[in-house]
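Chemist: Got a predicted structure here, sequence first:
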Amino acid sequence: MPSPEIRPATAADLAAVTGIYRHAVLHGTATFELIPPDLTEMTRRFTSLMDGGYPYLVASLQGRVIGYAYAGPYRPRPAYRFTVENSVYLAPAIHRRGIGMQLLQRLIAEAQARGYRQMIAVIGDSANAGSIGVHSRTGFTMIGTHPNVGFKFGRWLDTVMMQRALGDGATTLPAE
């Protein structure tokens, strides 16, 4: 398989992004959303992240978007302004080919270049070994599990919390 192109997302990519996320909502436990957002809502979310200066990337193969990743605010309060939460989603046929790791590595670099100091992964479902493994291999450490906080597909689900320092992390004060 040829290597994917990883690049900043554009509005033209959002139909494909919406389709990838729709499948994740309807068939997976990586997200705890129950109803897939439509293109209008996904466009609103994209615009909000872009307006906030956050990185949003897509992976494309032969001109077709096959995955995406973005970082957004971890929490809305100002003291969290140097911390981001990441999301990575792939088209179902593309899983386990290293593309998620490539997206995450580039996302880490983009967030670090923007001056963020910590990245948090909130991984849906403690059985999501693929996502936990990709995050571990890219320098995230386990910080805890919230047991039984989501209910989807007739069962209780955990969230796994992982964290990675970006740049100097907490060893120096950030530039204000």
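Modeler: Arrived safely.

Chemist: contacts and neighbour counts: CA atoms only from here.
Modeler: OK.

Chemist: ok, how many other residues are close to the nearest residue to Asn128 once chain neighbours are set aside?
Modeler: Counting by C-alpha to C-alpha, 6 or more residues apart in numbering, Ala30 is the residue found nearest to Asn128 once chain neighbours are left out, at 7.4 Å. By the measure other C-alpha atoms under 10 Å, the count of residues near Ala30 is 21.

Chemist: Same check on the one 10 residues further on?
Modeler: Summarising burial for Thr40: neighbours were counted as other C-alpha under 10 Å, giving 12.

Chemist: Over to the one 3 residues further on?
Modeler: Burial of Thr43, expressed as a neighbour count using other C-alpha under 10 Å, amounts to 19.

Chemist: Confirm that the residue nearest to Asn128 lies within a helix, as I assumed.
Modeler: No: Ala30 is assigned coil when assessed by DSSP: H, G, I helix; E, B strand; the rest coil, not a helix.

Chemist: need the strands for the chain, in chain order.
Modeler: Counting by DSSP state E, the chain forms strands over residues 5-8, 56-61, 64-73, 83-90, 118-124, 141-152, 155-165, given from the N-terminal end onward.

Chemist: putting a second one here so we can go through both:
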Amino acid sequence: MSIQIRPATEADIPQIHAINVHYILNTSLTFLQSPVPKSTLATNFDEISNVRGLPYLVAVEPGTGNPPSYGLYRRAEGVIPGQNDPATAGPSEDVVVGYSYLSPFRGHMLSYAPTVELTLFVHPDHQSRSVGSQLFAAILAKAQDPTTRHGAREVTELGGDGEGTELLDVLAGDDGEGAKIRNILAVMAVDPEGKDGGEALLAWYQKKGFTQSGRMKHIGFKKGRWLDTVYLQYDLQE
């Protein structure tokens, strides 16, 4: 399998959505209970890539034809092939086998601009094939690139009279080009019924250089059981 990592485009959203739906409905890796609309993912993509200037990447098999992600979509949405199938990939369309992006951490507060949160999901049919490792290596390289800047924003009250607010593009960098990334956070759920009691993913992050910064016990409830949340931190200056 030949995998390429490239920037995501809006055309990738249906396949990203299908992968996202799978993890929402079938796992506890996300605390979401219900699938989000594709339009929400498209808005999120635009905010991350175009407004914030943060990396949003996909792992693809180039031009291999009908993407398996549509199979995920059909199973999740009750789509009947040939009747209400939303789309079919052409012979040259890339197959998205994973995606990853960096998003603001507490993005409404400017002081957090140098810290971003990692999201990374791999198509279930392509796990244990180094897709996740390749995606993380690529997103880390983007974070370390001095040209990558977080265009952080803050809502500020004008005039002190309480009459409205304005969204200002306040850039945190001293050179006026946005905030350089210092910290990458990974916030993961620990499912006691998962591999190695839910600790396998934690070990994966630690092998990549993350350190555990905190753990909240029994913080979420999904699929009939209480779940912990672990905060992991990757400091780019250490």
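Modeler: Yes, it's here. These numbers come from a predicted model, not from an experiment.

Chemist: ok so, going back, got the contact list for the residue nearest to Asn128 of structure 1?
Modeler: Residues touching Ala30 of structure 1, when contacts are defined by C-alpha atoms under 8 Å, 6 or more residues apart in numbering, comprise Ala24, Ile123, Gly124, Asp125, Asn128.

Chemist: one step back: for the strands of structure 1, which one sits closest to Leu34 of structure 1?
Modeler: When the strands of structure 1 are compared for distance to Leu34 of structure 1 using C-alpha to C-alpha, the nearest one is strand 141-152, at 7.4 Å.

Chemist: ok, of the contacts of Ala30 of structure 1, which one's closest to Ile108 of structure 1?
Modeler: Minimum distance to Ile108 of structure 1 across these is 16.3 Å, recorded for Ile123 (C-alpha to C-alpha).

Chemist: Could you find the counterpart of the closest one in structure 2?
Modeler: Residue pairing (TM-score structural alignment): Ile123 of structure 1 is matched to Met188 of structure 2.

Chemist: if we can go back for a sec, compare the contacts of Ala30 of structure 1 with structure 2 and list the overlap.
Modeler: Mapping the contacts of Ala30 of structure 1 onto structure 2 (both residues aligned by TM-score structural alignment, their matches' C-alpha atoms under 8 Å) leaves Ala24, Ile123, Gly124, Asp125 still in contact.

Chemist: What number of residues are in the vicinity of Glu166 of structure 2?
Modeler: Glu166 of structure 2, neighbours per other C-alpha under 10 Å, totals 10.

Chemist: I'd like the distance between it and Ser49 of structure 2.
Modeler: Computed with C-alpha to C-alpha, to the nearest Å, the distance linking Glu166 of structure 2 and Ser49 of structure 2 is 22 Å.

Chemist: swap in Pro7 of structure 2?
Modeler: As for Pro7 of structure 2, its distance to Ser49 of structure 2 is 9 Å (criterion: C-alpha to C-alpha).

Chemist: which neighbours do these two share?
Modeler: The contact sets of Pro7 of structure 2 and Ser49 overlap at Pro55, Tyr56 (C-alpha under 8 Å, 6+ apart).

Chemist: Between the two, point out the one with more neighbours.
Modeler: Legend: neighbour count by other C-alpha under 10 Å for Pro7 of structure 2 and Ser49, higher for Ser49 (20 against 15).

Chemist: My read is that that one contacts Leu57, right?
Modeler: No: the pair Ser49 of structure 2 and Leu57 fails to qualify as a contact (C-alpha atoms under 8 Å) at a distance of 9.7 Å.

Chemist: so what corresponds to Trp204 of structure 2 in structure 1?
Modeler: In structure 1, the residue matched to Trp204 of structure 2 (TM-score structural alignment) is Val134.

Chemist: if we can go back for a sec, is it possible to get TSV of the strands of structure 1 that adds distance to Gly19 of structure 1?
Modeler: What follows is these, written out as TSV (distance: least, C-alpha to C-alpha, whole Å):
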stretch	distance to Gly19 of structure 1
strand 5-8	18
strand 56-61	13
strand 64-73	10
strand 83-90	10
strand 118-124	19
strand 141-152	20
strand 155-165	24
